[in-house]
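**Student:** need a 3D model of the sequence below.
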Amino acid sequence: MTESPITSISPAIDIINNNSTTTQNRRFSNFNNVHNCLAKHLHLSPYVVAELLRTLISFISLVISAFFCTFAIQWSDFRWTNYNKDMDPLEDLAFKTPQIDYVFLADIAMLTLLVGSLVINMVIAASNIARIIILRRICWLLSFLLIFRGISIGVTVLPSPKQCTPLNTVGSFLNMLKTSCYLIIGSVKACTDNMYSGHSTFITLSVILLRIYCRYKLIVYYSYLHGLVALCLLIATRIHYTVDVIIAVFVTYSTHSIYYFIVDICFQNHFLRIKRTEDIIGDKELYQRIVYVPNMFNTSLFGVVRWMDGLDIRFRHEAEKIRDKNSGQSSPNNDLANEMIQIEVSHSPNEGEPSRDWTR
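**Tutor:** Below is the predicted model of the structure:
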């Protein structure tokens, strides 16, 4: 008889409620001395300090990625200037449509959607911790997207889709650093920052954030329309080739899909002890006959995303809350509570019956 997957939560519950010390102290110990020291001076809990420090690391990663991308853009412009054989734009089907000369329209469409998405999500977030989590995810995902964009821009130089004067700053690190700052704030424009579109990345990111975190469907539907118009303006104003926009949307969407999917798997791994789907059905041969994936190639991403998202911090915090709650009860009541938890977790809900929250 195959064991119900819900019963596999029991090992995690046993660890949380075990009053002996070895494994519990190792996996659910208090935060390290640095967190405790900062928490004491800042008058914050070690949990909040840990979340803030992890977010600070993600922000530093974003800054480094942004400068890497802007340096790659300047290097690409420099190579395009030296090549100087064909300055004409590439053939693009969408360029057969009338051109819009007001380039600032695309910038305004992107910025209003980006700022609006950030403000709305920060306002409606459930808590300050939720706001920190959202910001950290934005930083990590943008870091990857900007690094990948810098690599793609650096390896292949595409001619500018519009009349443009290329940047000429290569040779002086300070000049490149200064120009990078201007590129980040948008006060100067490069010519060959094409594949893939940074504007489209931010537009797609803004729409995805509203789709995930915003509970107001009207706002979400409006963001779809706003994003589509903004993407069309990028092509109509000749800021980007059509392929730049398509690839940017695909890469951004795929990156977010993979990230959030792994976050969900990490939760299953931690509480249900499910590493692969075959662990749920308990029949490895049946799984392989149907799915046939003998060896997974991306399992290392689980640990990386778990750390990046701060899941380890929140797992530890929730475990400590449950342990402290149970330790505050008298011994008979605590034993009864543990017994009730085991019974509740081991109970497999009937079809149509809502599952129970074991943390309550």
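**Student:** contacts and neighbour counts: CA atoms only from here.
**Tutor:** OK.
**Student:** what comes into contact with stretch 288-304?
**Tutor:** Residues from elsewhere that reach stretch 288-304 (Cα atoms under 8 Å, 6 or more residues apart in numbering): 262-263, 265-266.
**Student:** ok, and for that stretch, which residues are buried?
**Tutor:** Neighbour-count burial for stretch 288-304 flags residue 302 (criterion: 16 or more other Cα atoms under 10 Å).
**Student:** again with stretch 35-54
**Tutor:** Buried positions in stretch 35-54, judged by neighbour count with 16+ other Cα under 10 Å: 35-36, 39, 46-52, 54.
**Student:** chain center to it, what's the gap?
**Tutor:** Centroid separation between stretch 35-54 and its chain, computed with Cα atoms, centre = their mean, to the nearest Å, is 23 Å.
**Student:** tell me how far the ends of that stretch are from each other?
**Tutor:** The stretch stretch 35-54 measures 11 Å between its terminal residues, going by Cα to Cα, to the nearest Å.
**Student:** list the contacts of that stretch.
**Tutor:** Applying Cα under 8 Å, 6+ apart, the contact partners of stretch 35-54 are 31, 129, 132-133, 136, 308, 310, 313, 317.
**Student:** let's see this one next, to set against the first:
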Amino acid sequence: MLKIFLRRLVCATIIGIIGICIQCYFIILSDTYYKTGDEPLKDRLHEIFKEIPAFMNTPFVNGSIMFFLAITLLRFGLFCPLLLSITILIRIILMLSFIYCIRSFFIYVTTLPCPIPTCQPLKHKTLVENLYTFYLIITAQVYECTDLVISGHTAFTTLLTFFWFFYERNIYVKTTIFLYSIYIYIIIIISRFHYTVDVLMGYVFGGSVFLFYHYLVDVAARRYALNTSVFPQTYGFSGSFTDRFQVFQYFIRAITYLEALDHRMNFALSYDKEWNCFCSCVPVNKNSLLIKKKNVRNEEYYDFSDHFYHSYAGNGTYNLSTIRNIIKEFKRFFGMNKKN
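**Tutor:** A predicted model of the protein is given here:
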């Protein structure tokens, strides 16, 4: 089972790399239309903060975001059930790659003047030189003059923030994360990384992608729990709006495959003492995804149980099973397991 999820993680990583490369290429293309010295757009917050603080440079802003990424991966990578940790990482990669691909189009079709008029634009060169420029962009060793429309830094920060909002239970932790994300948005604007409108668009776009993606995950999980299939049971105008739109069906199937959602649901139907790290619910058995209930007219109907949601969305608590598994594998690799 673990091998299946790891293979899907590799697939998602490849998609993520492609998305990053597409964005880098369109950044280079957009920069070719920019001339150093073009007058920046009028921005109210830039007018308030006329001088950029000396410490608020590229490494400072990127470092603040990377710290946010580090604590997010630490929280949901080590303190969630192992399979959920892998799934969360897959979701982050897929949503980011989608955002990068979409914003690449926006960056190219409209070239905004850089907030810093002395910026030196990137040049479109040979394939090998462009690949090296990709590396410089990814490692933040160059400044992209026109990488502005829909702030990628903001969309990335928003995705991480929403993960804490939806996967973390502790309200104090959520509040701290919210305040830290506001801090990042502010320094992105003050440092002239982006115009204020870019940050606002990045927040709306990043949040919309997160909600849309998880809506489709919900639809896929419900379909599979009810019918052991993610295909709609009704087609055309006899079904819901989601069932009517064929593009949604392609997205749902792609998400199901890349997340191994069908394997996850099948796994949630089984029970084994070694699988308690999968979900905090006990017992884990075939009757736990759907439960019978009665309405006010004493009619029976099926509803989704807590375990159904925990199986693919977690329950917001801290789980040490991943750390235990890492220690167990470490001991096994170095032959440190005790012999019976």
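**Student:** what does the TM-score come to for these two?
**Tutor:** The TM-score (TM-score structural alignment, normalised by the length of the second structure) is 0.73; 283 aligned residues with a Cα RMSD of 3.4 Å.
**Student:** circling back to that earlier point, now intersect the contacts of stretch 288-304 of the first structure with the helices, please.
**Tutor:** Of the positions in those, 262-263, 265-266 sit in helices, assigned by DSSP state H.
**Student:** out of the residues you listed, which is most surrounded?
**Tutor:** With neighbours set by other Cα atoms under 10 Å, the maximum within those is found at residue 266, which has 22 neighbours.
**Student:** residue in the second structure matching that one?
**Tutor:** Under the alignment by TM-score structural alignment, residue 266 of the first structure pairs with residue 220 in the second structure.
**Student:** wait, its match sits on residue 256?
**Tutor:** Yes - the pair residue 220 of the second structure and residue 256 passes the contact test of Cα atoms under 8 Å, sitting 6.9 Å apart.
**Student:** what is in contact with those two at once?
**Tutor:** Residues touching both residue 220 of the second structure and residue 256 by Cα under 8 Å, 6+ apart: residue 230.
**Student:** that older thread, let me know the closest of the contacts of stretch 35-54 of the first structure to residue 341 of the first structure.
**Tutor:** Within the contacts of stretch 35-54 of the first structure, the smallest distance to residue 341 of the first structure is 18.9 Å, found for residue 317 (Cα to Cα).
**Student:** so that closest one, which of the three states?
**Tutor:** Secondary structure, DSSP: H, G, I helix; E, B strand; the rest coil: residue 317 of the first structure is helix.
**Student:** for it, which non-adjacent residue is closest in space?
**Tutor:** residue 47 (6.7 Å; Cα to Cα, 6 or more residues apart in numbering).
**Student:** where's the one you found relative to residue 322 of the first structure, distance?
**Tutor:** Per Cα to Cα, residue 47 of the first structure is found 15 Å from residue 322 of the first structure.
**Student:** list the contacts of the residue nearest the centre of the second structure.
**Tutor:** Residue closest to the mean C-alpha point of the second structure, counted by Cα atoms, centre = their mean, is residue 92 at 2.5 Å. For residue 92 of the second structure, the set of contacting residues under the criterion of Cα under 8 Å, 6+ apart consists of residue 159.
**Student:** again, only using 10 Å
**Tutor:** 12, 16, 156, 159-160, 163, 210 (Cα atoms under 10 Å, 6 or more residues apart in numbering).
**Student:** residue 228 of the first structure maps to what in the second structure?
**Tutor:** Under the alignment by TM-score structural alignment, residue 228 of the first structure pairs with residue 182 in the second structure.
**Student:** export the buried residues of stretch 35-54 of the first structure to a markdown table and append columns for secondary structure.
**Tutor:** Formatted as a markdown table, the entries for the buried residues of stretch 35-54 of the first structure read as follows, by three-state DSSP:
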| residue | secondary structure |
| --- | --- |
| 35 | helix |
| 36 | helix |
| 39 | helix |
| 46 | helix |
| 47 | helix |
| 48 | helix |
| 49 | helix |
| 50 | helix |
| 51 | helix |
| 52 | helix |
| 54 | helix |
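**Student:** out of those residues, who's nearest residue 161 of the first structure?
**Tutor:** Nearest to residue 161 of the first structure among these, with distances taken as Cα to Cα, is residue 54, at 39.9 Å.
**Student:** that closest one and residue 48 of the first structure: what is the separation?
**Tutor:** Note on residue 54 of the first structure: its distance to residue 48 of the first structure, by Cα to Cα, is 10 Å.
**Student:** can you pull out the helices in the stretch 101-250 of the first structure?
**Tutor:** Listed from the start of the chain, the stretch 101-250 of the first structure has helices (DSSP state H, counting those that start in this stretch) covering 104-124, 128-155, 173-185, 198-213, 217-236, 242-267.
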